[in-house]
Structure formats: C-alpha cells, structure tokens
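Asks: Here you go, sequence then predicted model.
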Amino acid sequence: METTTTEPGASRLPAAEAGRKARPVRAGARGGRLRGLVTIALFLLPGLVLFCLLVVAPILVAFYTSTFKWSGLGGPPTEFVGLDNFTRLFANEVFLGDLWHGAVLIALSVVVQLPLALGIALLLNQRLRGRAFYRLVFFAPYILSEAITAVLFTMILSPDQGLANQILGFFGLDGLEWFADQSTVLIALFLVMTWKYFGFHVIIYLAGRQGIPKELTEAAQIDGASGWKVFRFVTLPLLGPTIRISVFLSVIGAIQLFDLVWIITEGGPTHSSETMAVTMFEFGFNRFQVGYASAISVVMFLISLVFALAYQRFVLRRDLEGATTVMRDQR
C-alpha cells in the first residue's frame, strides 16, 4: 500500500490556482515600483528644470551665438560667421597668453598650494592646544568673498604704503611692484589665491585624515615604522581619493578664475595676468563683441569638460568603481 507525503508548509493548491494567487503579488510589486519612480521624478523635476534653465540653456545659447558676429544689442544675431570667431581666437596672442597663465596657475596650485594644505592638515590633526582655533584661522579666508580678499591684498601689496613692502624695508630690502610688474604679477596673484583657497583644501584633507582608522597607523608604529614611513605607506595612500578630488577642484577653479584677477589687476599690466574669463568679460561687456566672447566661453567649457571626463576616466576610475560597488551591495 503506497502512501503519499507532503512536505510541511507545501501548498496543496493546483498549479493553475497557485499561479492565479501569485499574480496580484507581482502586479502589486510593479505598482509599488511605479509609484516609487513617480515619486523620484516629482522630487527631481524642480531641480532638473532649474538645471536646464540655468546650465543647459546658457550653454546652448553660447554655442549658438559663438557662430555669429553680434554686439548683444539690437535684437537677435543675424550675421552668421561660422567658425570665424574661433579662428580669430586661436590666432590671438592675448588668448594664447591666457592659456599659458592658466597653465602656470594650475601648476603652482598643484605643486605648492595643495602640498602646503596637506601639511597644515596633518599638523592640525595632532593633539595641539588651541587646535580648534587654528582650524578656524586657516579656514576663515575661504569664507571671505573674492571682492573683500582682492581689496584687502590690493592694500597689503600696494607699492607705496603696503604692509608687504614695509616688511621688506624693515629687513633692508627694496619694495616690489607686486601687481604692476609683469615679472611678479602672476606670483602675487598666486599668493592671493593660496591665502584665499588653501583653507578649503585643509578642511578636505583634515576630514580625510580623520577618516583613516587609528588602528592602521598604530599597527604600523608597533611594527617599527617611522613617522615618515607611516605617512608614506599608510596615510598618503588612504588619502588618495581625497587628494584626487582636491586636485580636480583646484584645476577647475584655476581654469575659471575671474573675480580676484578682475578686481586686482583687470588683467594688466599689458595682459600679463589676464585669464580666459577676464578676456571673455572684456570682449563681452566692454567691447560688445558678444559673439567673440561666446566663443571664449565655449572654449572654456570644452576645456573643463574634456579635463573632467579624462580625469574621471583615468584618475578617479578606481574611486568611482568602489562607490558603485558599495551602492550595489547596499541595494
């Protein structure tokens, strides 16, 4: 006599009836997923509209007007010149000088400003009396506006009664024409940039350093590693993602530099401190050559875009892959 057994909890419903029971569950899941997508879309819509109006639309308008000879007055552009504005641009020695000035400021920022910020961040991470006060002092310049910073250093580096030349005179040295001499103006501007922005990078590095577990550095010290070796083989590699982001922000900021240069020197003397943004402003708002200024803005945008994409592809690839993996695991 044969007997049949059923596993505990096994369904005794026919297959067709079980399928009919399961369908509402799948439909409900699809409905919940759809409601989630609608909710996400509603939350994203205001930001997306603002992004299109304030970012995408100006970019498209700049591309369009860069192909016209237009003063910006008297209605929409009508004199189509194609790529003539770009041809003029790359034949202009002033614009080529702008590219060189930007490259110099980028190199100085990466080689001088960022290592200085990293060193100060490591010092502020130590147990120091008044550490919070020091952090405030180093970060304070960053919260000042560019206009205030520019006016302040115009007075400090004034060739007549400026504090910098008075200090040089106290040590028996001759004063400098900081912003009026072609040989010193870029260095002087870089000093202002460093004072203004390095506090931001200090805070970034400090946050990254505090995110490194103490157990790792303590284990290296127990193994006999010196302070330099702990920094070289433990701290610096783990700060890699933070340093890469800091370099990216510094380069993009140097490409788009405008406020400090315009207020302090207006690009002088004789274009020796001019940047692409300053040249764009000069042609667009002072000479009313909006089509030509739009071509400059397009070149600035393309340089920034190409750098951002290449940097993301070749430098930030490991960091982005790690973030993507974490997000997938959390889902």
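Replies: That came in fine, so what should we check first?
Asks: For the rest of this, base every contact and every neighbour count on C-alpha atoms.
Replies: Noted.
Asks: Without its sequence neighbours, what residue ends up closest to Phe190?
Replies: Leu105 (6.7 Å; C-alpha to C-alpha, 6 or more residues apart in numbering).
Asks: and the one you found, how far is that from Phe51?
Replies: 30 Å (C-alpha to C-alpha, to the nearest Å).
Asks: all helices for the stretch 201-331 of the chain, in order.
Replies: 214-222, 227-230, 236-238, 240-255, 259-264, 276-281, 290-314, 317-330 (DSSP state H, counting those that start in this stretch).
Asks: Show me what the third one is packed up against.
Replies: Using 3 or more C-alpha pairs under 8 Å, 6 or more residues apart in numbering; DSSP states H and E as the contact criterion, no helix or strand is in contact with helix 236-238.
Asks: next one: the fourth one
Replies: The contact analysis (3+ C-alpha pairs under 8 Å, 6+ apart) places helix 240-255 against helix 93-108, helix 185-210, helix 290-314.
Asks: between the ones you listed, which one is nearest to Thr39?
Replies: Ranking the helices and strands packed on helix 240-255 by their distance to Thr39 (criterion: C-alpha to C-alpha) puts helix 290-314 first, at 30.4 Å.
Asks: before we go on, here's another structure to hold up against the first:
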Amino acid sequence: MEMTRPRSRGRLRGFTTVLLFLLPALVLFLLLVVAPIAVAMYTSFFKWNGLRGLPTDFLGLDNYTRAFSDPVFLGDLWHGGVLIVLSLLVQLPMSLGLALLLNQRLRGRAFYRLLFFAPYVLSEAITAVLFTMILSPDEGLANQILESIGLGGLEWFAEPSTVLLSIFVVMTWKYFGFHMILYLAGRQGIPEELIEAAKIDGAAGWKVFRHVTLPLLGPTIRISVFLSVIGAIQLFDLVWIITDGGPSHASETMAVTMFQFGFKRFQVGYASAISVVIFLISLVFALLYQRYVMRRDLEGATTVLRDKR
C-alpha cells in the first residue's frame, strides 16, 4: 500500500502538469475552431441575415436542399473537381520532376531551389494582383509575348472557356514550389546506398526511379496529394481577387459562393450550410484518405514509437 500511494500521487501530478500545459491550447482550439463550427452548423438550419440577434426562422434541411439543387453550387463542385484532377495530373508530377532534377549535382542548384520556392512565400493577394497584371487582356506581359510571335492575345480571365485553366496556372505557379520542397526533402531522406545498390544490380535510371525512388517517396507523395486536394476544395483567395467567381460563375468555387451569400447578400443561414458542406467534404475525404491511403504510413509511425518505448 505504501508503494502504491507514491506511484498514484506521481501519476496524478504528471497528469495535472500535462493538463496545465495543454489547457491554453485546448481553450484556443475550442474557441477558434470548435465553437465556429458549432455555430455554423446551428445557423445552417435557419433563415438568418446575421444582423438581428439569434436566428429564429427554422428551415430544417431547406438550405442544404437548396444548395444541391442550385446550378451555381453544383458548378462549384465541378470546378473543384477539375482543379483537383489538374493538380494531381500536372502540378504534382511537375513538382516531383523538378525535385528530382534539383537533387542532382547542378551548378547553382541552391539558387534554383530558392527561386522555385519563392512564389509560395508570397501571399495569395500579391500573387493574384501580379497575375491580374501579367494576364491582362490589354497590356499584359503574356499577351504581349503571344502577339510578338504572331499568335494573338487571349482573354485569360474574361472567357468562360479559359478562366478556370488560367486560375489553375496561377495556382500551379503559387504552390508547385511547396510540393517541390516536400519531394526534395523526401528524396534526400532516401539512403544513397539503396540507389547505388540498384545501379550495381544493373538497373537503369528509369528502373531505379520506378522500383526504388518512387516507392520510397510514397509517404511524401501521399501527404502532398492530401494537401493538394484539401487546398483545392477550400480555394478562395486567388479566385476572389482575380475574377470574383466570374465570368458567369465560370471560375466560382464553394468558398467564393459561401462568401457571396454570407457577406454580400446577407443570407448567412444559406452561407453557413455551404460552409458545413465544405467542412464535411474535407472531413470525409481526410478520414477516408487516412483510412485507406495513409494507413500504412500511420501504422509505421505507431510501430516506430512502440519500438522506441
């Protein structure tokens, strides 16, 4: 009994210490994350302009049925899907290729790494304003280059057929450096002995990449894909500043539609329903992705922690 009491007191003191250290973070998390989500879920069931007290006009699921019957919102889902597919097929492979290239012994590779990563450091607002000038239909640099070689200018952000691709170009310029750094860090974590052993066994460059480099980069690629998809689902800043969702909703995303209804039309209940849909899509994707795609990575991390213990 005498040995049990000191141990129980020690555990209680340890638990109290941990709780005291975690308490400020938990309070901030509850106030800044959980509380806004709860308020959005509550107001999504009401008709409310966000100005006069608490909402009282209960609508049930009408805001959600309105969203999924609205052609604009359904278009937002389509636009998000297109941006996700383009990111996975174009942006991420390009970032991976550049990472592998800059992992080689090249003169000035540190400068190139800094140069390619620099756009990610810029804010979304600066990036949007910059490309608004570059892709301007009148005196933009892109149209001047096209006209100098006889191809003629384009209405980059003014035509429904080109605006989404133009937004993707801006997204790629802004974020490809971030993914490149991720892949570069993952590549540098691969022991060179494995690469050399594969070459000694007769594997050529492509076979080394396919059977050694790519599988060992799997955890990094899966994290990169996860971040890219979540970012495309929640895309707002670039679209809002460049096109405001236009022309004719051709570049509008779910976040832009939510902002339009919440802060310009004062239909806060409907905007809250859209925000809840964005949250649920992100949450479901995150849970399924971690369950079925990143399962081995998470289990591996757990195994390493248990082995260290």
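Replies: Noted; the coordinates are in hand. Given the structure is predicted, the values throughout are model-derived calculations rather than measurements.
Asks: can you put the helices of the stretch 201-331 of structure 1 in TSV and add distance to Ile167 of structure 1 and mean neighbour count?
Replies: Below are the helices of the stretch 201-331 of structure 1 laid out as TSV (distance: least, C-alpha to C-alpha, whole Å; neighbours: other C-alpha atoms under 10 Å):
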stretch	distance to Ile167 of structure 1	mean neighbour count
helix 214-222	42	13
helix 227-230	35	13
helix 236-238	37	15
helix 240-255	29	18
helix 259-264	21	19
helix 276-281	31	22
helix 290-314	39	18
helix 317-330	46	11
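Asks: Throw those helices into a markdown table and include distance to Ala132 of structure 1, thanks.
Replies: Listed next are those as a markdown table, based on distance: least, C-alpha to C-alpha, whole Å:
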| stretch | distance to Ala132 of structure 1 |
| --- | --- |
| helix 214-222 | 20 |
| helix 227-230 | 24 |
| helix 236-238 | 23 |
| helix 240-255 | 21 |
| helix 259-264 | 29 |
| helix 276-281 | 37 |
| helix 290-314 | 34 |
| helix 317-330 | 30 |
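Asks: So which of these is nearest Val185 of structure 1?
Replies: Closest among the helices of the stretch 201-331 of structure 1, using C-alpha to C-alpha: helix 259-264, at 10.1 Å.
Asks: Give me the mean deviation of that closest one from structure 2.
Replies: Comparison of helix 259-264 of structure 1 with structure 2 after fitting gives an average deviation of 0.1 Å (mean C-alpha distance after the TM-score superposition for structure 1).
Asks: Contacts for that helix next, please.
Replies: 146-147, 149-151, 154, 179, 189, 193, 267, 273-275, 278 (C-alpha atoms under 8 Å, 6 or more residues apart in numbering).
Asks: wait, which of these is closest to Leu238 of structure 1?
Replies: Met193 (27.2 Å).
Asks: Tell me the counterpart of that closest one in structure 2.
Replies: Structural alignment (TM-score structural alignment) places Met193 of structure 1 against Met171 in structure 2.
Asks: Roughly how far does its match sit from Glu124 of structure 2?
Replies: Shown here: Met171 of structure 2 relative to Glu124 of structure 2, a distance of 9 Å by C-alpha to C-alpha.
Asks: These two - which one has more neighbours?
Replies: Met171 (23 against 19; other C-alpha atoms under 10 Å).
Asks: any idea how far Leu141 of structure 2 is from the more buried one?
Replies: 18 Å.
Asks: same thing with Gly81 of structure 2?
Replies: 30 Å.
Asks: ditto for Thr4 of structure 2
Replies: 76 Å.
Asks: Comparing the two, which residue is more hemmed in?
Replies: More neighbours surround Leu141 than the other of Thr4 of structure 2 and Leu141, with 15 against 9 (other C-alpha under 10 Å).
Asks: ok, now which ones touch that one?
Replies: Met133, Ile134, Leu135.
Asks: which secondary structure element contains the counterpart of the first one in structure 1?
Replies: Matched by TM-score structural alignment, Met133 of structure 2 corresponds to Met155 in structure 1. Assigned by DSSP states H and E, Met155 of structure 1 belongs to helix 146-156.
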